[in-house]
Structures are given as C-alpha cells and as structure tokens.
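Trainee: Coordinates for the following, if possible.
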Amino acid sequence: MTGPSIAGPAMRLRGLVRKESLQILRDPSSISIAFVLPAILLLLFGYGVSLDARNVPIALVIENPGSETGSFAASLVGSRYFAPAVVRDRRAAEQALLAGEVDAIVVLKGDFARRLWSPAGAPIQVLVNGTDANTARIISGYLEGAWQKWLAQYAMDQGRALAPPVTIEQRVWFNAEVRSRNFLVPGLIAIIMTLIGTLLTALVVAREWERGTMEALMVTPVRIGEILLGKLIPYFLLGMGGMALSTAMAIWVFGVPFRGSAAVLFLVSALFMLAALGLGLFISTLARSQFVAGQVAIIVAFLPAFILSGFIFDIASMPRAVQLLTHLIPARYFVSSLQTLFLAGTVWPIVLANAAALAVMAAVFLALTWRKTRKSLE
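Mentor: The predicted model follows:
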C-alpha cells in the first residue's frame, strides 16, 4: 500500500518538470532571457561602465616655460590618467573648460621655477569642473598624486633631499590593479541574475494565467507544493546555467580574478536564485498578467537591486533610513558575496551572514507564493 502513495507524488512531479522543460525548449524567449540577455548586458555594462579616470582631458597653462615646467608637463603627458593640452593663454583654457572640452585646468605661474625650492613652495592652481562631483574628486586626487610623484622624482634628479612631514606607504588589497571593472562585474552578475530569475518566472507563469492553463493544472490531483516545485526546478536549472555563463565571462572575458571557492559560489548563487524565483512566482500569482508582471518585476526587483544593492552606490553613504531599506533587497547580500568571493576569497563571516539572509528571503517568498496560490484554489 505504501508503494503507490510514494510513487504517485514523484511521478506527478516528474511529469510537471517534464512539462515545464518542454515548454522552455519550445519557447525561445526563455532561453534568450537566461543566456542571451546576460551575455549582452555583461558586454554592454562591462565595457561601457567604468569608474576609472583614463585620459582625462586637461588644459595645462604654463606662463613662463622652463626646464622645471617642461619636466612637470612631460610627467602629465606620460601619465595614462591625463591627456594634457599645453596652452599659453589662461582665458582660452577657461573657455575650453566652460565648453566642456577639458575637465580641469592646471596653471603653472610665471615664478614657478623660482619658488619651487623656497620655504613657501611653488603653488599650482587647479580648476576642476565640479558638475560631476565624483569625477571632480577623482581628478583632484590624481593631480595631487601626480604632483607629489613628480616632485619626489625631480628632487632625486637634482640631488636634493625631499623630506615631507608624512610619508605614505600604501598597500592595495584585493584589487591591486585598482580596476573598477573588477568591482563592477561581480556586482553586475547579481543585477543580471535578479532580472533573469524574477522576470523568467513572473512572465512565464503570468502567461499561463492569461491562457488559462494554470487553472486547468490546478483542477488536477497535483498539490500546490508539486506545482511550485514543477515550476521552480526547470527555471532554477535555467537560471543557474545563466549564472555559470556570466561567471565564465567575468573570469575569461573581463579578466576578473576569482579567489574564492567554486562550491561556495554555487551555494550562494543557488540560494539567491531561489529567492529571485520565489519573488517572481509571487509577483505572477498577484498580477496574472504578463504586462503587469513584467512592470512589477522591474520596479520591485531590478531597480532596487541596481540602486540599493551596493553595485555602484556605496550603502554606507546613503541616509540611515535608506540603509535600513537595503536589508530587504536580496541583491544586496548577493552583490556582497560575489565581490568577496571574486576579489577577497572565501571570507566566512561575510559569506555565511549573506547566505543566511538569502535563505530566509527565499523561504519567505516561497511561503508567500504557496499561501497565495492555495487561497486562489478555494
């Protein structure tokens, strides 16, 4: 008597999984969302979005050319961070700054060489376009670093002793190249997986509600848990396939180092995918319309993940109320885990805390979906 009762649910679940798998294979949009969309977004964002300042156009005003000013100008020309254009007229440089042709002006006054080794020092005036505050801070910092580096080298060439009051010996951990791509691409994977996991289930299940196939399925002997598992398993495997593709592109296309454990990456990714799929199922259960489900998925999942996950904007710099709100965003924990696993390695305090939060969110979304779906049957 126990044989049929055990085999029955297993056979029904197997049939549901096979049904969903065949539907995925017959629906090119699902394959495109899982594999084509991640590749396109990674290429667009990976190559198009950068927080690095490279070849920044600046105007270099030299009022009295000499060996010292020429040496300093040569150091800027040889830098990968700046693309200086030497001009003699300060007004022309200011017009170029107003027109947006340059992002900064560096002025070496006529008495620069004479005052270089005086007790007061030789001032360098820097005018920066502050429209983009972040870029302005980066340019100011780079120019200050270029000036300090040139001064130390020039003092060594002249046989003079340069004794600054403070000597900084910096060590860059986890991202020695200081490439923003190493930081952005792992976070971008989390954003893409949010869109894929939520959008896949939200649109596909909502389509079944529109066509009436979901109601037809619910009048069969299958249970709610079997229906949910039948939906989750194929799309979970599809989403994990997209995750594998994104990880491979991050490592071999963009050259992002991976220093963590592949098994831990799989575990954290699986928990996040369950949370994203659970949210997508819940949205489709409430909306039951492809258009509404798609809009809700973008507003509820994608936009918060893009803005509030720490992908680009530092969470610590946000207002306290917004920081508290970020704890409700699953992508926050996945972005932190990915950046840690890729750049720092398997740091267990961070990984375990994020994995626990993702597990709780996955359980909550799936429980809400199960409860809402059960109510719709009554």
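
Trainee: make it CA atoms for all contacts and neighbour counts henceforth
Mentor: Fine.

Trainee: Please settle this for me: is Ser336 part of a helix?
Mentor: Yes - under DSSP: H, G, I helix; E, B strand; the rest coil, Ser336 sits within a helix.

Trainee: Please give the structure of this sequence too, so both can be compared:
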Amino acid sequence: MRLLGLIRKETGQILRDPSSIAIAFLMPVILLLLFGYGVSLNAREIPIAVVADAPDAQTAGLFAAFRQSRYFDIREETDLAGARLALRQRKIQAIIHAPADFSTKLLNPQHQAPVQLIVNGVDANQARLIEGYVTAAWQGWMAARAKQQGLDFKLPVSLSARVWFNPELRSRDYLVPGLIAVIMTLIGALLTALVMAREWERGTLEALMVTPLRLNELLLGKLIPYFVLGMGGMGLSVVMALWLFDVPLRGSLWVLILTAAIFLSAALGMGLLISITARNQFVASLLAIITTFLPAFMLSGFIFDIGSMPGWLQVLTHVIAARYFVVILHTVFLAGDVWRVIIPNTLAMLALAMFFLGISRRRIRKSLE
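Mentor: As a prediction, the model looks like this:
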C-alpha cells in the first residue's frame, strides 16, 4: 500500500506537469516526423553541371544518360570557367566536363576518351556518393552504346549486387528504428533526472525518508510511473514506424518490448544517478542532455558508424546503453530475431541497468545517513 500511494503521488505530479507529457508523447512525434520526412541519407536530384567544349551527338548522348538518372539535376554550362564559379558558389555539387577531343577519341578504338569529373568535397560522404552515381551512369551509357553498335561491352569485373535487409535502400528504414533508442533515452534519463532533484529543491525528500517507506519502495515509487511513461512513448514510436513510415518489423514484438524494457531501466538508472548527484533541476537536466542524450545521438551508431570512429572513442561507446539498443532495433526491425546479435547486446544493457540502478541506490543511502 505504501508503494501504491507513492506511485499515485508521482503519477499525479506527472499529470500536473504538462512538460512531462509533452516529452513522453509529443516529442517522439516531432522527432519521428523530422527524421522520417526531413532527414535522408540518400542523395537525390543532385545539381551537377555538364560542360562540352565541342558539343555534338556523342556528348549529347553522354549527357542524356545523366539526365535519365533520378540522382541528378542536370544544368548545362557553356564553358568550364562558368561551371567552376557555380561550384564555388555551391549552386552545383559536381561538374562533368567533356574536352574538345572527346568525340574524336571515342570514335577511335585505339584511344581512350577521357571525361573529367570535378566534385565538391566539402561533404566527403556526399562526394563519394556522387562519384559512385556518375560511374554507374557512364557505365550504363557505354553498355547501351555498345549494344546499339552490336558490340560486346565487358568490364574486367562483373558485379552482381544483392542488398539484404533493406533492399529498397531507404534511409528511413534505418533512421526511424534507431531514433527510438534516442527518444527512450531522452524520456527515461531526462524525466528521471528531475525526480529526486525536485524533492531536494523542495526539501521534501527528508520528509519522505522519515515515513515508513523503505528505500527500495521509495526508488520504485519514483521510477515505475516514468517506466510506464517511457514504454508508452516507445509504443507510440513503434506504431508510427510501422503504420506511418511503413518500416518493416521482421522480428518478434515481444523481443522488442522486452529489450526496450531493459534499455529503459538502464536509462532510468542513469537519470536517477544524475538526479541524486545534482540536487538541482536545472543542473540535472543539463547533465542528462550532455551525458545521456548527446552520447546516444552521436556515439550509438544511430547516425555515425562506430567502426569509423577513433579507437579510444570506440572503447567509450561500450558504456553507452543506446549503442546496444540501436543494434537490437536495427536487427529486430530489418533482419528478424537474430539471437547471436540480440542476446549479447541485451546482456550488456542488463549489466548497465544493474550497475546504474545499484550505484543510485547506494548513493542515496549514503547521502541521507
């Protein structure tokens, strides 16, 4: 009964605080809409300029291959100097330049016909994408040209590509599941970081401790309402992922729920530890963002590949629970129940949850004795 009374008290506090409801339910909607519709790792309609020093049927055929590609927005320039100026002004992202002797060398089987590609390398990932798309476009044009002439067009290597788990190569299918980990981190850590700090500021924590409440009951009474709130935010995020963004769920729903509960326990433990340490709501909220939300966003593999990070930073990611949950989310949504991936990552999250909750319990006892 004591525990239920404290849960009712904390639930009433949540209902009286619109910001908690907004963080739990409104924020996931906003983030999912922004990342689902506004953020894309795929390059489409890239503005590039085509320049032919001596325009003719051959250069027109080459440039037509780029116009037919969905990846490019072709803009014609009369000279290379104008195209270079447009590249410096960020009006275009690349230049395809056919020199004056292009057609002559193309029609002479004993010569190679060079085509110059100039790419804006400020964004290295975008530059690599553009280079790959250009290569595919000119190879397609060469193959079609050889077929029209009744010739065999053979490259030294024939690549047969098959994409697993995300055959349509939609970045949305990758971003939306990973975003669930970031959302649950923010809900669990940020809201819980304010729980004990609020009691410290109001001077009511000591009053709670002199009641018949046991320490475990106090912690459970504080955490359970926010656990329910976090799982509700997770459920809303999953519903939006499946029905609004059409992200497949190839694994089991119960595996998703179980692993989400373990991850949320770790996030609650981190938030509770911050709340006990800070004793000030403003400081606690800042610490929660810096130590939980930003690492979950930047170092979990949600956006940036962990394998591409420096070695010391890769080691640091092992203490970030979101790293393991992002892997589980991508696996369950896109690949299915791959137990060799799910089990070790779940155990790592469980260890972190036990660690943070255990440290939080010890610190609050020492602080009040």
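
Trainee: Onto which residues of the first structure does stretch 296-308 of the second structure map?
Mentor: Alignment of stretch 296-308 of the second structure against the first structure: residues 305-317, by TM-score structural alignment.

Trainee: neighbouring contacts of that stretch?
Mentor: 184, 187-188, 191, 194, 323, 326, 329-333, 335-336 (CA atoms under 8 Å, 6 or more residues apart in numbering).

Trainee: can you pick the most crowded of the residues you listed?
Mentor: Ala331 (32 neighbours; other CA atoms under 10 Å).

Trainee: Give the aligned equivalent of that one in the second structure.
Mentor: So, by TM-score structural alignment, Ala331 of the first structure is matched to Ala322.

Trainee: How about Gly230 of the first structure?
Mentor: Per TM-score structural alignment, Gly230 of the first structure is aligned with Gly221.

Trainee: isn't there a helix covering Ala122 of the first structure?
Mentor: No - under three-state DSSP, Ala122 of the first structure falls outside any helix and is assigned coil.

Trainee: Look up how far Pro165 of the first structure lies from it.
Mentor: 17 Å (CA to CA, to the nearest Å).

Trainee: Neighbour count: the two, which is higher?
Mentor: Ala122 (16 against 5).

Trainee: give me every residue that touches the aligned residue in the second structure for that one.
Mentor: Counting by TM-score structural alignment, Ala122 of the first structure corresponds to Ala113 in the second structure. Ala113 of the second structure makes contact with Asp101, Phe102, Ser103, Lys105, Leu106, according to CA under 8 Å, 6+ apart.

Trainee: and what of Ala353 of the second structure?
Mentor: Ile262, Phe263, Ser265, Ala266, Ala267, Gly269.

Trainee: swap in Gly140 of the second structure?
Mentor: Per CA under 8 Å, 6+ apart, neighbours of Gly140 of the second structure: Ala65.

Trainee: To which residue of the first structure is it aligned?
Mentor: Using TM-score structural alignment, Gly140 of the second structure lines up with Lys149 in the first structure.

Trainee: Can you tell me the element that match falls in?
Mentor: helix 133-157 (DSSP states H and E).

Trainee: quick one: that helix to the second structure mean distance?
Mentor: By mean CA distance after the TM-score superposition for the first structure, the fitted helix 133-157 of the first structure averages 1.3 Å away from its aligned residues in the second structure.

Trainee: which residue in the second structure lines up with Pro38 of the first structure?
Mentor: Match for Pro38 of the first structure (TM-score structural alignment): Pro28.

Trainee: er, Ala104 of the first structure actually
Mentor: By TM-score structural alignment, Ala104 of the first structure lines up with Ala94.

Trainee: same deal with Leu352 of the first structure?
Mentor: So Leu352 of the first structure corresponds to Ile343, using TM-score structural alignment.

Trainee: Can you report how many residues lie near Met156 of the first structure?
Mentor: 12.

Trainee: wait, what's in contact with the closest residue to Tyr142 of the first structure other than its chain neighbours?
Mentor: Closest residue to Tyr142 of the first structure apart from its sequence neighbours, by CA to CA, 6 or more residues apart in numbering: Tyr81 at 7.7 Å. Residues near Tyr81 of the first structure by CA under 8 Å, 6+ apart: Ala53, Arg54, Asn55, Val56, Tyr142.

Trainee: mind listing which of the residues you listed are in strands?
Mentor: Mapping the contacts of Tyr81 of the first structure onto strands (DSSP state E) picks out Val56.

Trainee: what's the most distant pair in the contacts of Tyr81 of the first structure?
Mentor: Asn55 and Tyr142 (11.5 Å; CA to CA).

Trainee: Ile118 of the second structure: which element?
Mentor: Short version: Ile118 of the second structure belongs to strand 116-119, going by DSSP H and E.

Trainee: ok, residues contacting that strand?
Mentor: Gln93, Ala94, Ile95, Ile96, His97, Ala98, Pro99, Ala127, Ile130, Glu131.

Trainee: Look up how far Val106 of the first structure lies from the residue mapped onto the last one from the first structure.
Mentor: Aligned against the first structure by TM-score structural alignment, Glu131 of the second structure finds its counterpart in Ser140. If you measure Ser140 of the first structure against Val106 of the first structure using CA to CA, the figure is 10 Å.

Trainee: Of these two, give the one with the bigger neighbour count.
Mentor: Val106 (21 against 15).
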